[in-house]
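A.B. asks: Predicted model, plus sequence, below.
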Amino acid sequence: MKVIVDWGLCDGNGVCAIEAPTVFEIDDDDELRLLKDQIDDAERARVDSAVRVCPKRALRLEP
């Protein structure tokens, strides 16, 4: 699965980094960093949760 971030919508609130810290992080400048855009099955549930809780709806998964 591929993680897609709509950077125009993302405001860097960091909820995704809490839900899936192996995929997302907030850097020292309070900007979101995508640590990897391809996830494996073990990370799927956490990334699904990050997608659901994103207040700006800036995240999605694609096959």
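C.D. replies: Now that the structure is in, tell me what you want to look at. Keep in mind the model is a prediction, meaning the values are calculated, not measured. Numbering: from 1, shown residues only.

A.B. asks: Please make it C-alpha for all contacts and neighbour counts, starting now.
C.D. replies: Fine.

A.B. asks: Please point out which parts of the helix ranked longest in the chain sit buried.
C.D. replies: When the chain is parsed with DSSP state H, its longest helix is helix 41-53. Buried residues in helix 41-53, counted by 16 or more other CA atoms under 10 Å: Arg46, Val47, Asp48, Ala50, Val51.

A.B. asks: next up, a second structure to put side by side with the first:
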Amino acid sequence: MDKPWVWENAAYWLLYVVALGAVLWHWAHGNPVLAGLCLIGVALSMRFITQSARREDAVGPPRP
């Protein structure tokens, strides 16, 4: 595993996609409490994605 940023970034995006889908599914099926909890997961994953993008070693190969 020479590129840990790939797995970290993929994990955050997977969390975002799954949590967003869960928000929509729970809301459509009349469960606003779980939809709200999943929305918190979406917000956290968005925060993690933006934080990893700001770090020197994340979200892409090293700069020359």
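C.D. replies: Alright, I've got the coordinates. Fair warning: this is a prediction, and the values are worked out from it, not measured in the lab.

A.B. asks: TM-score of the superposition?
C.D. replies: The TM-score (TM-score structural alignment, normalised by the length of structure 1) is 0.32; 35 aligned residues with a CA RMSD of 3.7 Å.

A.B. asks: With distance to Val15 of structure 1 added, can I get the buried residues of helix 41-53 of structure 1 in a markdown table?
C.D. replies: Converted to a markdown table, those look like this (distance: CA to CA, whole Å):
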| residue | distance to Val15 of structure 1 |
| --- | --- |
| Arg46 | 12 |
| Val47 | 11 |
| Asp48 | 12 |
| Ala50 | 7 |
| Val51 | 9 |
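
A.B. asks: Which neighbouring elements make contact with the lengthiest helix in structure 2?
C.D. replies: If you go by DSSP H, structure 2 has its longest helix at helix 4-28. Identification of packing neighbours for helix 4-28 of structure 2 by 3 or more CA pairs under 8 Å, 6 or more residues apart in numbering; DSSP states H and E yields helix 32-54.

A.B. asks: what about the strands in structure 1?
C.D. replies: 2-5, 24-26, 32-34, 59-62 (DSSP state E).

A.B. asks: Need the winner for burial among those strands.
C.D. replies: strand 24-26 (a mean of 20; mean count of other CA atoms under 10 Å).

A.B. asks: Report all helices and strands that that one contacts.
C.D. replies: If you count contacts as 3+ CA pairs under 8 Å, 6+ apart, strand 24-26 of structure 1 packs onto helix 15-19, strand 32-34.
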